[in-house]
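Trainee: Quick one: sequence and predicted model below, then my questions.
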Amino acid sequence: MSKQKKSENKGNTGMWMGICIALGVAFGIMMDNIGIGIALGVAFGAALGSIDMSPKDKEKEE
């Protein structure tokens, strides 16, 4: 059987999306515009989820 290469993505995008959407809904309620709050939550969640927060050792890659 062949070994499958594991993805380097840690899979934390869903966590950030959930947190940011919840915060976006809260801010949307405060601003009396829930649609904008949800949209901003999705945008911030995607941005935070795509950031790689662990330092990479470039020496190991070479």
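Mentor: In hand now; what should we look at? Just so it is clear, the model here is predicted, and its values are computed rather than measured.
Trainee: rest of the way, CA atoms for contacts and neighbours
Mentor: Will do.
Trainee: Just give the number of residues close to Glu59.
Mentor: 6 (other Cα atoms under 10 Å).
Trainee: how about the nearest residue to Asn12, chain neighbours excluded?
Mentor: Gly49 (6.0 Å; Cα to Cα, 6 or more residues apart in numbering).
Trainee: Let me know whether that neighbour touches Gly18 as I believe.
Mentor: No - under the criterion of Cα atoms under 8 Å, Gly49 makes no contact with Gly18, lying 10.4 Å away.
Trainee: Pasting the second one now:
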Amino acid sequence: MFESKDPNKSDNNSNIGLGIGLGMSIGSGVGTALGVAMDNIAMGLPIGIGFGIAIGVAFTKSKEKR
């Protein structure tokens, strides 16, 4: 009859994990291309993954505000 709310469960279904996963996969591709262009893949890959995660998180947060 009465539903108890779980305090750990948020009302909005955030897809932040999906955003991070997509950001990492896209960022790793961009980072590899950036690393090849800079002739240093070991440095380009973390930069690309970092940018991809930041964009993925920002994209999921911007969709929540609408």
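Mentor: Received the coordinates, thanks. Source: prediction; values computed, not measured.
Trainee: quick revisit: the residue nearest to Asn12 of structure 1 pairs with which position in structure 2?
Mentor: Under the alignment (TM-score structural alignment), Gly49 of structure 1 pairs with Gly56 in structure 2.
Trainee: Mean distance of the helix or strand encompassing the residue nearest to Asn12 of structure 1 to its aligned residues in structure 2, please.
Mentor: Here Gly49 of structure 1, judged by DSSP states H and E, is contained in helix 34-50. Superposed on structure 2, helix 34-50 of structure 1 shows a mean distance of 1.0 Å to its aligned residues (mean Cα distance after the TM-score superposition for structure 1).
Trainee: what residue is smack in the middle of structure 1?
Mentor: With distances taken as Cα atoms, centre = their mean, the residue of structure 1 nearest its centroid is Gly49 (2.0 Å).
Trainee: what's the burial count for the equivalent of Gly21 of structure 2 over in structure 1?
Mentor: Gly21 of structure 2 maps onto Gly14 in structure 1, with residues paired by TM-score structural alignment. For Gly14 of structure 1, the number of neighbouring residues by other Cα under 10 Å comes to 12.
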